[in-house]
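Undergrad: with the input below, show me the fold.
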Amino acid sequence: MTNVENSTLKKSIILSFFLLLSPFLFSQKTKLDSLDNLLSSADNDTTRVELLWRMASAASVYNPDTAFVLAFESISLSKEIKNVEGQARATGIMANIFMRIGNYPKALELNIEKLKLVEKDKEKLNLASVLINIGIVYALQEEYQKALTYYKRADSIIDLYKLESISYNIALNTGDTYDRLNQSADAYTYFDRSLKIARKNEDGDLIGTSLTGIGHSYRKLGKYTEAGNAYLEAIHYLKAANDNEMLCETTLGMAKLYRLMDKRDSARYYANLSMGFAKTGFPTKEMEAAIFLSDHYKKLKKFDSAFLYVDYARVLNDSINSKNNIRKSQIISSNEQIRQLELAALRIKEKKDRSSQLQLLLIAVFIPLLFMLTLLLSRVILSIKFIRLLGIISLLFFFEYLTLLIHPTVANLTHHTPLYEIIILVVLAAFIIPIHHKLEHWMIHKLLHRRIAKHKEEKKDEDENEDA
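TA: Prediction:
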């Protein structure tokens, strides 16, 4: 099916959590306020990460700008405390926001980033979900073969791990993509699978959606009777579910079927029906119906009516283009917002790095001063045990400082793999510890040899005096 013909895909983005129903907004705002209160009293970073991404999810429905900030904060804190699950959740939410406003390249980038985070996750639902969402982004960009690649990966995981909660989504998405590629036999297979799942779950809205896809497949395969039956049954379920958006598509599909059957009055009736449903808030669907009616009247040589619908479609197109321009400005704005958030995070990181470097510098200055103090005190009449203790402390500071300097390099070399890190550190310790003991023995000896020699000399004098 062509892009103008079908929007089944929109219906199937259930996995992306696009909560577009207006009655839901109030509850989401209330939920956000409740989460905000919990955040102010959170006593650990793991809880803060979860509350932040939950707040971002709630805010994304009605305030994308706030959602961006909350999701970004959750990602930053997750990275800091190495909370992979929290980072994946927040990244997915941000990807969904970008998808909603039409910034598909950024949505794809973030979904692939999330995929890397969840690939080794034991919870396979997260992996399958992000694979579906990547496929959806590719489909929205009309890269259907790439979309199918990710759908098939998701499908194999769903089948292997029996992830029934998203089995409908993958079947419908795959069927829709094959339909867009005009591979109607394959499309029918997946639409039929989705229909069986929807019937099992007794979900009338989803039954109607799947039947619409089946109607499209039958129509393209030339099975007009079967197509008509599927469309009529779909209309019954969709009306019961008050799904006007899908009714626009189903009734227009019926109009196209009757045009192929050369039943012009029926074609006009269903096209007008589609336009009526579209007027409840779906201008793109309204324009599709207007274009169909314009072509319909041209073929009947009723040029006045045809021109009327051409003009009507042009007005709708101007309105849609205006909304698209607003969306483009939203995309630019969102990119700039993310850039500013990244700059702010970079400034915070640089501040922390400067603080760490300053501390390392102070430690580097303190260690020689401690050595010098120990050396000076060794010449003063103080307890030998105290001098020995100072010497040991000085060396401990020195070697711990070396470890502090070495560890970041080791972590970077091993890409923060604990097993490799501990092996390298153990090998280094095998060299450093003996050196530490030898150096400690040598240093204590050097610090105290004068005191010990002087002590022996004084004792010898005392013994000689006693003998005298």
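Undergrad: from now on I want contacts and neighbour counts done on CA atoms only, so please keep to that.
TA: OK.
Undergrad: how far away is Gly92 from Lys152?
TA: Going from Gly92 to Lys152 by Cα to Cα, to the nearest Å gives 20 Å.
Undergrad: please identify the buried residues of stretch 238-246?
TA: Leu238, Asp243, Asn244, Glu245, Met246 (16 or more other Cα atoms under 10 Å).
Undergrad: ugh, wrong one, stretch 158-167
TA: Those would be Ile158, Ile166, Ser167, for stretch 158-167 by 16+ other Cα under 10 Å.
Undergrad: report all helices and strands that the helix or strand hosting the first one contacts.
TA: To tie it back to what came earlier, the one meant is Ile158. Counting by DSSP states H and E, the element that carries Ile158 is helix 144-161. Using 3 or more Cα pairs under 8 Å, 6 or more residues apart in numbering; DSSP states H and E, the elements in contact with helix 144-161 are helix 124-140, helix 167-180.
Undergrad: deepest of the ones you listed, which one?
TA: helix 167-180 (a mean of 26; mean count of other Cα atoms under 10 Å).
Undergrad: orientation of that helix relative to helix 144-161 in degrees?
TA: 150 degrees (axes from the mean of the first three to the mean of the last three Cα atoms, to 10 degrees).
Undergrad: hmm, who's touching helix 167-180?
TA: Helix 167-180 is contacted by residues 1-3, 6, 8-9, 12-15, 132, 136, 139, 144, 147-148, 151, 154-155, 158, 184, 186-191, 193-194, 197-198, 210, 213, 216-217 when judged by Cα atoms under 8 Å, 6 or more residues apart in numbering.
Undergrad: now the other sequence, so there's something to compare against:
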Amino acid sequence: MNRTKTIYKNAIYAIIFLLFPRATFAQNREMDSLKQLLSRTSSGTARVDLLVKLGLFEQSFKGGLRYAEDALALAKKIHYRKGEGASFNQIGNQYFAASNYPAALNFYFQGLKIREETDDINGIFGSYNNIANVYFELGDLDRALTYNFKSLQFSQPSNVYGKACLLNNVGTIYEKREQLDSALYYQQRSYELFNQSMSKYQYINTLNALGSLQMKLGNYELAKSYFSLGIKNGVEYNDSLNRASSYLGLAKLFKQLKQEDSCINYAKRAIVFAHRQQSVAQSVIVDAGKLVSELYVGKNDKEAYTYLKLAMDTRDSTFSREKTMQIQNMVFAEQERQKEIQEQKSKEAEERQNNLQYAAIALGLVTLLIGFFVLSHSVIANQKLIKFLGIVSLLIIFEFLNLLLHPYLGELTHHSPVWMLLVMVSVAALLVPLHHKVEYWVTHKLVEKNNRIRLVAAKKTVAKLEGKVS
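TA: Just a heads-up that it's a prediction; the model follows:
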């Protein structure tokens, strides 16, 4: 079974495959239909869903990624959380198809978090299965199995197709671990569900898996029938990739049966169909090339060399591709690191701006309060209160300047604690004398004002007393 395409089958939009077989002409027709519908849908949740679907059907990595990122941007703008989850999942699909597994895993987990928050059952089902696929490709079979079983817990009774695909994945893991009884159990369940499902897309994976298992168990005729059914399903859905696996399975079967001509015939067919999906079917070409080369040795050495060279060149290409993937993963990791740094800077800048505003508001209130006491013609203010408010205002001004100057001081002093301390002490040295002068002026004005108020009050009292005496 090839798992590279399994990311699409259990996602939230798996229903698409129930309606549109994955034949090339059907995909093109569906893409045209979706693009026309998108041109008539200017905004809203419907546009997000359309962009995600377009990303699903788009064959190129950049094209599919662009649709998914556009969907994510719009979903965030309109606060469509379910759409955000689907968009993150589809971005993960694009990176998975490009074999950038760390990036795929990162986006799958982001999508899963949102889907759990929004209680999107079908979405959670798809996310868990996609995460399992990544771990499978990374060779972590235990985690792959864990996430497949987590996905199974969210399987809805109506999602027969999705469950059939999922059980096929579970069976494949058990076969990889050489637990053939468990593998056969889950592949049989997958086979039964596919026979109940309206769609038979990806049914070929289960048929190929059953063929492989029966061949290992020595049931060659039964294995042959499964591989033949797989080829029939591959023709129906124009599935070159998995059809190549069916042909390779038959080639291996005929090799065990000592039917060399049939083995060579089917191995060559496997190579032909694998070449149509070379970027994801290189292992088929390597295995089939080696198989043909072995059978030609001593009979047709030229052909033996040709097919051995094909296998070796493809293997070298696979190695080169793995190196490219490693570079892509490092680039992605660095991009994510820079993104996190930028987000942290933006967050800090926003917090600093808010703190500056709070400090400015507090300083304004204290200044207004002092001004009220100084300018009021009726309120006698206590000098100790004014001194206290003056100290508070000094502290607020110092904090305000600290917040305002800190980013620039950091760049100027390269965040040296000693230099930053010296600069702030210098600022304080300038502020304190200024504070004393302002405090003296305010106190002087306050005494004058208080004296005037008391004088006016005394005159009024004297006038009242004189009036009573007369």
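Undergrad: which positions in the helix or strand encompassing Asp65 of the first structure come out as buried?
TA: Assigning secondary structure by DSSP H and E places Asp65 of the first structure in helix 64-81. Neighbour-count burial for helix 64-81 of the first structure flags 64-65, 67-78 (criterion: 16+ other Cα under 10 Å).
Undergrad: quick one: the helix or strand just after it to helix 64-81, angle?
TA: Next helix or strand after helix 64-81 of the first structure toward the C-terminus (DSSP H and E): helix 84-101. Per the same axes, to 10 degrees, the angle that helix 84-101 of the first structure makes with helix 64-81 is 160 degrees.
Undergrad: what comes up buried for whichever helix or strand comes after helix 84-101 of the first structure?
TA: Following helix 84-101 of the first structure in sequence order, the next helix or strand is helix 104-118 (DSSP H and E). Across helix 104-118 of the first structure, burial judged by 16+ other Cα under 10 Å covers Tyr104, Lys106, Ala107, Leu108, Leu110, Asn111, Ile112, Glu113, Lys114, Leu115, Leu117, Val118.
Undergrad: tell me which strands and helices helix 104-118 of the first structure is in contact with?
TA: helix 84-101, helix 124-140.
Undergrad: Glu342 of the first structure is nearest to which of those?
TA: helix 84-101 (13.8 Å; Cα to Cα).
Undergrad: buried residues in that closest one, which are they?
TA: 85-101.
Undergrad: same deal with stretch 336-343 of the second structure?
TA: Of the residues in stretch 336-343 of the second structure, none is buried (16+ other Cα under 10 Å).
Undergrad: then stretch 423-440 of the second structure?
TA: For stretch 423-440 of the second structure, burial by neighbour count (16+ other Cα under 10 Å) applies to Met424, Ala428, Leu431, Glu439.
Undergrad: so where is that stretch in the first structure?
TA: Residues of the first structure matching stretch 423-440 of the second structure are absent, with TM-score structural alignment as the criterion.
Undergrad: and the strands in the first structure, which stretches?
TA: Taking DSSP state E as the criterion, the first structure carries no strands.
Undergrad: which helix runs longest in it?
TA: helix 303-378 (DSSP state H).
Undergrad: I'd say Thr118 of the second structure and Lys82 touch.
TA: Yes. Using Cα atoms under 8 Å, Thr118 of the second structure makes contact with Lys82 at a distance of 6.5 Å.
Undergrad: in the first structure, what stretch matches stretch 127-145 of the second structure?
TA: Counting by TM-score structural alignment, stretch 127-145 of the second structure corresponds to residues 130-148.
Undergrad: may I see the helices and strands packed on helix 144-161 of the first structure arranged in JSON lines, with distance to Glu50 of the first structure as well?
TA: Shown next, in JSON lines, are those (distance: least, Cα to Cα, whole Å):
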{"stretch": "helix 124-140", "distance to Glu50 of the first structure": "16"}
{"stretch": "helix 167-180", "distance to Glu50 of the first structure": "26"}
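Undergrad: who wins for proximity to Lys460 of the first structure among the ones you listed?
TA: Closest among these, once you apply Cα to Cα, is helix 124-140, at 81.6 Å.
Undergrad: run the chain-centre distance for that closest one.
TA: 11 Å (Cα atoms, centre = their mean, to the nearest Å).
Undergrad: that one vs helix 104-118, what angle?
TA: 160 degrees.
Undergrad: what is helix 124-140 of the first structure packed up against?
TA: By 3+ Cα pairs under 8 Å, 6+ apart, helix 124-140 of the first structure packs against helix 104-118, helix 144-161, helix 167-180.
Undergrad: distance to Leu19 of the first structure for those helices - can I get that in TSV?
TA: Converted to TSV, those look like this (distance: least, Cα to Cα, whole Å):
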stretch	distance to Leu19 of the first structure
helix 104-118	17
helix 144-161	22
helix 167-180	16
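Undergrad: so which of those helices gets nearest Leu343 of the first structure?
TA: helix 104-118 (17.5 Å).
Undergrad: mean per-residue distance, the closest one to the second structure?
TA: Superposing on the second structure and averaging over aligned pairs (mean Cα distance after the TM-score superposition for the first structure), helix 104-118 of the first structure comes out at 3.4 Å.
Undergrad: what comes into contact with that helix?
TA: Residues outside helix 104-118 of the first structure that contact it (Cα under 8 Å, 6+ apart): 84-85, 87-89, 91-92, 94-99, 126-127, 130-131, 133-134, 137-138, 140-141.
Undergrad: 10 Å instead?
TA: 84-85, 87-101, 121, 124-138, 140-141, 331, 334-335 (Cα atoms under 10 Å, 6 or more residues apart in numbering).
Undergrad: so what's the residue nearest the centre of the first structure up against?
TA: Nearest residue to the geometric centre of the first structure (Cα atoms, centre = their mean): Gly92, 2.1 Å. Going by Cα under 10 Å, 6+ apart, Gly92 of the first structure touches 16, 53, 57, 71, 86, 98, 107, 110-115, 126, 129-130, 133.
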